[in-house]
Structures are given as structure tokens and as C-alpha cells.
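Peer 1: How does the following fold in three dimensions:
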Amino acid sequence: MHAIVFIVYPGFELLDVSGPASVFQGANRALSQAGRPAFYRVGLASALGGLVPSSCGLAVHTEPLAEHMEPLAGHTEPLAGRAPAPDTLLVAGAEREPLGAALRDAVLLAALQPLAASVQRLGSVCSGSLVLAALGLLDGHRVATHWDACQPLARAFPQVRVDPESLYVVDGRLWTSAGVTMGIDMALAMVAHDLDAQIAGDVAQRLVLYARRPGYQSQFSPVLQAQIQAGHPFADLIAWIDAHLDAPLDVGALAERAHMTERTFHRKFVSATGETPARFVETVRLDAARMLLAQGLAVKAVATRVGLFPTSRLSLAFQRRFGVSPALFQALHGTPP
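Peer 2: The predicted structure is shown next:
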């Protein structure tokens, strides 16, 4: 079995662990239903072991990091009472205060350093990247982290190439994800890598996820970013646009839904979001098109779903925005449906 160990410390973000762990256990469930043996063994470890409180007050039971060290020379199996060395090691993130305490925890860092050097796959969820950076394990690598940790990570560790956009980044054996729920996206990508895309898709469906998101997508979708900027009354309208991409979304239709004249709507929308309604609608449609193409949906079907039909209209907009055709993008990033 493939052993995955999450490294936690007092005040860690529980969802950084529970989200990805649910994905790995979901993969085992999907394998069982397909008549295949379980693949993942998931564990929790901390510097000294025992109960470790999370950011939400719930505590988890952990094993001491020392129990996961490689067997002594001459031993091919773990020593009695010692857990097997992990194949994948993932460090959970936290808010600034508990994360700062973890970075000052000499016992945690000393135990983690040799273990991290020996695993097949090393990674972090959210701001857990700073723990790996403190050990010099991210030097020269491109990494993702929570948007609020991007600048602190770049300032404190200039030798690390911080990617402020991607949901997750794979750089050799190093896997790093952006904030909180993006750990789920990264875990799904690991399942697809370790097993196959079908199992990953089954897990995503079981968890009632909207879609399996590829790593290159931004931490903030254009819909969420616009909702943050716009506020009332456009937040609801923006959500409606995202749910009705195949509908007519010209200025007249949107102004009518917002109960404004076209001129007033255009002026207020630009003021609130920084984009014209037409530019925003195209951005959301193309963002959705990228996601659907990456899932393997046919280009013609994608054009219909996102309201950029016929396919020539989708192709022109896609090429203009991203510099590649939808078909080439799908060849580079797509997975079978």
C-alpha cells in the first residue's frame, strides 16, 4: 500500500487534512467497488504524537514523527511498534500565529527534515509550504500556497519560485497546493496520477464536487473575484451569469435582470468590477470552457454549454485570450471523460 502521512501541529487547519484524506479513502472505496485492493494508507503525525488541537477546536490523535523514520540499516521491515515510512508526506497549513509557532518548533523541524528527504513524494497543503521552505526543501522549485502566504513566502525565501495563481503545482516529487480546499484538488490529481482518471472522477462525484479542477486554474475564479469586488447588487447577478452561460447574456438582458437601464447598468458594473459586462461574460465563459475541455468534453459540446456556439466563435475567443486553440489546449491538458 501507498502510505500517506499528514504532518500537523497545534492550530493546524483541519480541512487541510480532512479534505485530502477523504479523497484518498474515497479512492480506496472506489477501488473496492471495482473489485480491486485498497491502495492508500493514511496516517497523522506530529512532533511528539498524541492529541493535537486543530484551528476549529477539534483535536486529532497523532503518532510521533520518529515512528515513521526509515528502518535501521540491515532491517528490511519497520521495527516492532514502528509505523512504516511514508511514501507521501504532506504538511498541513495554519493561520499565521500557529504557523509561526510551528516554524519555531525545533523538535518538529528536526524530526521532519530527514523524513522529508526520504519520501517518494513531498508536499504541502495551503500555508504548510512555509514549513517545507524553512527546511530548504523548496529552494529552486516552483510552488503554490495560500494567496495570503504568497508574499510572506517570497520575502522570507527568495530562492523559492512562488506561483500566486495556480491551484496546485507539481515540480518533480514536490506537490504544493494553494489555500484549504485546493488540497482536495491536489489530492484528486494524485489519485489520477497513482491510479487512473476514472477512479479520481468517481471520488469527485462521490464528494459532490462541481468538477475536478486542473492545477493551472487560478485560486480565484473570475466569478468569485467579481463577487468580492462588486458586492450588492451584482453579487447575485454574477452567480446567475455563471449558472446560465448558455443563455443570452448581452447588456440588455443583464440590465433588465438588474432592473436598470442599459446605460446605468454598464456604468455601475464597470465601476464595481473593473470590466465591461461583455468582457466579464466572455471571461467567465472561457474559464468554464477550459474546465470542460480539461475534463475531456468535445469542443462542440463545450461551445454549446458555455454559450460560445458555433465552435468557430469559441475558437476565436479562446485563441485570442489564451494563444492556443481549444483542440490544442485539450490535447495538452485534457483527460478522458
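
Peer 1: For the rest of this, base every contact and every neighbour count on C-alpha atoms.
Peer 2: Fine.

Peer 1: Residue 231: what's it in contact with?
Peer 2: Counting by Cα atoms under 8 Å, 6 or more residues apart in numbering, residue 231 touches residue 272.

Peer 1: Tell me the spacing between it and residue 252.
Peer 2: From residue 231 over to residue 252 the distance is 21 Å, taken as Cα to Cα, to the nearest Å.

Peer 1: now residue 317
Peer 2: Residue 317 is 21 Å from residue 252, by Cα to Cα.

Peer 1: To compare with the earlier structure, here is another sequence to fold:
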Amino acid sequence: MRTRQRPLPRTVAVLAYDGVRLLDVTAPLEVFSTAAGLGARYEVALLSPGGGAVTTSAGTRLLTDPVGQLAASRVHTLIVPGSPGLPEEVPAGLLDAVRTLHSVSWRTTSVCTGAFALAEAGLLRGRRATTHWRHTTTLTRRHPDIDVDGDAIFVRDGRIYTSAGVSAGLDLALALVEADEGHELAREVARDLVVFLQRPGGQSQFSVAARTPAPRHGTLAALLRSIAAAPAADHSLPELARRAGLSARHLTRLFNEEIGDTPGGYVEAVRLEAAQTLLDAGETVTATAHLSGLGSDETLRRVFLRHLGVTPSAYRARFRTTAPGVSANPPLSSVARPVRR
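Peer 2: This is a model prediction of the structure:
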């Protein structure tokens, strides 16, 4: 009688190094280890170029195994986390470790600025990729052969996946679990970790003020504060120009030079953020449209679809599913590519 063999585990290798961001490491580790506890075939390994202890950017020390321990083995998923300093300087030995593990991996992924390590290793040439919104311009400038998507939570191109800032490692890891083990198990992992299985929107959902460069022009800074303080007020171009004491043309040029957007585009982004906050708080779609300054239900719907890829009603439904025992997460596709501005 032939003995039935159990399937081999899927080895998930997380590559740490001195200065690595702690959450970039631990978020995927939690997802895959939780999935393993629920019956998935994952075996997680924490590696570093030289093995031993590495010190994270938070000061926490992690004990790792050397890359050579898995270099001759088949790795299912390689995860390269980011670090605050990685866009400017790649730690010694990291690129060799990335290339070595990539050569024996079925798929290779990065979290946050880990995309810079993949790029420097030559793995993103001619591919689509993303990274933390704060560093997308740097990645584009340094590697013009990469199609950088500054809004996606994560991007898949072939067997390489890149994800956005920090907590996006959770989104990516959950998507990979879903692709490997199916929607039900991925949903159970998300429920255990109390996170969305699929986060609505892209990086553009994050605070407008946080991702806006500080303007050098004092008048422009005052305008931005007034827009944020009262999104529903009259912020038409003629009115903004009147308050600034500038011509509409001059004001538009200032916005483009210092903010990287038109006055209308910036106002719409602030109103979208206000609308999200109102929906999160339980306001109706109609009230949200009025209070955010977007005006009508139809305008609100168009703005949500254009920027977040979901309707206001679908977005609001997300926050009605946070009651205990309720789950209405839809399936997550293997590629998250929200509509960009």
C-alpha cells in the first residue's frame, strides 16, 4: 500500500539587514505565520546577508539565519523589506543577497523602499513597480526604465511584486495568501489580524496635507490652510486668486511649481479626503457630498471612482462591517491598481 506524501511547505524568506524598518519585516511575517497556524503550507525563514543579529531602524534587534542556509534550496516567496535609508544607500551585501535568493525563488516581493534594492539589483528593469509615495519621484528619476505607479498599494509584474509604504506589506502578504490558499483562508487571516482583506483605494487615500510639499510662498501656504479648514467653501480659481492677490495664471503656476498639482486638482483632493472622513463617521452619501464641498451625489461618485476605484456606497459599506462577527470583504485580485489622478 503506497503511503500518501504530504505536500512540501512553501518557504517564505524575509530578508532583514541593519536599519530595516521593523514593521516591513513583522507585518508579512505575521500574515504568513498566522496563515500557517490556520493550515496553510508556509514555513517562514528570517534571513540576513551575514546571519546573526541585525538592528532595525526602531532599535529592536532581530536574530537571523544567513542567506547561505537557503541559497541552495528552493524558496517560494522572497520578501525584501525597506528601510528609511535605503533610497540613498544600499547596505553592504544586500544586493548580492537579493540576487542570490531571487535566483532560487518562485516569486520575489518588496515592501516600501525595498523596491530600491530590487531596482539596484536590476530586477525591475522594464517592469511596473511601486514604492512609498514619498519616494516614487526618486525611484522614477534614478531608474527611468521602471514604470513607477505612485498610487497603487501593490503591483505585480510577472513574478515580481512591489508594494507601497510600510503597512502595504500587510495588503500584499494577504493577497499572496489568497492567491496560494484561496479567499476563505485569507479572509480568516485578515479577521484574526483585524485588518481589511482588501483596502479600498490607493496611496492617494492618505492625508493630503501629509503628502503635500511645504510651499515656500507664504501666500500659498495660507491658501492651503484655508482649503483644509473649510473644504466646502468657495475655492474656485477666481476666488483663490482674489484671496491670494494674484492673477489666476500666476496662482496656477505657483501650484504647479510648489505643489505639483493645479488649484482645482488640489481642492478636489482635499474634498475627497473630507468625504472619506464623513463616510467613515457614518454620514449619508448625500450629506457627505454637501458637507465635503463636492456638491451632488453624482459628483461624489465620479470623484470616488476616479481616485479610489470604488463608489461612495461601497466605501461606506467597509466601515459598516467592523461590528463583531460581521465580514463582507470581497475577493482580492492579485494586482491592486486603483485609478490614478
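
Peer 1: what's the helix of greatest length in structure 2 packed up against?
Peer 2: As assigned by DSSP state H, the longest helix anywhere in structure 2 is helix 263-280. If you count contacts as 3 or more Cα pairs under 8 Å, 6 or more residues apart in numbering; DSSP states H and E, helix 263-280 of structure 2 packs onto helix 208-211, helix 218-229, helix 248-258, helix 285-292, helix 312-320.

Peer 1: residues in contact with the nearest residue to residue 229 of structure 1 once chain neighbours are set aside?
Peer 2: Of all residues not flanking residue 229 of structure 1 in the chain, residue 273 sits nearest, at 5.8 Å (Cα to Cα, 6 or more residues apart in numbering). Contacts for residue 273 of structure 1 were tallied using Cα under 8 Å, 6+ apart; they are 226, 229, 230.

Peer 1: Burial check on the second one, number of neighbours?
Peer 2: What it means is residue 229 of structure 1. The tally of other residues near residue 229 of structure 1 (other Cα atoms under 10 Å) stands at 15.

Peer 1: repeat for the first one
Peer 2: Residues lying near residue 226 of structure 1 (other Cα under 10 Å) number 21.

Peer 1: where along the stretch 1-150 of structure 2 do the helices fall?
Peer 2: Assigned by DSSP state H, counting those that start in this stretch, the helices in the stretch 1-150 of structure 2 fall at 22-37, 68-71, 94-103, 114-120, 136-142.

Peer 1: looking at these, which is buried most?
Peer 2: helix 114-120 (a mean of 24; mean count of other Cα atoms under 10 Å).

Peer 1: and the equivalent of residue 83 of structure 2 over in structure 1, how far is that from residue 20 of structure 1?
Peer 2: The equivalent of residue 83 of structure 2 in structure 1 is residue 94 (alignment by TM-score structural alignment). Distance, residue 94 of structure 1 to residue 20 of structure 1, using Cα to Cα: 15 Å.

Peer 1: so who does the residue mapped onto residue 121 of structure 1 from structure 2 touch?
Peer 2: Alignment note (TM-score structural alignment): residue 121 of structure 1 maps to residue 107 of structure 2. Residue 107 of structure 2 sits next to 76, 77, 78, 159, 160, 161 when contact means Cα under 8 Å, 6+ apart.

Peer 1: which of those residues lies closest to residue 17 of structure 2?
Peer 2: Nearest to residue 17 of structure 2, judged by Cα to Cα, of these is residue 78 at 14.1 Å.
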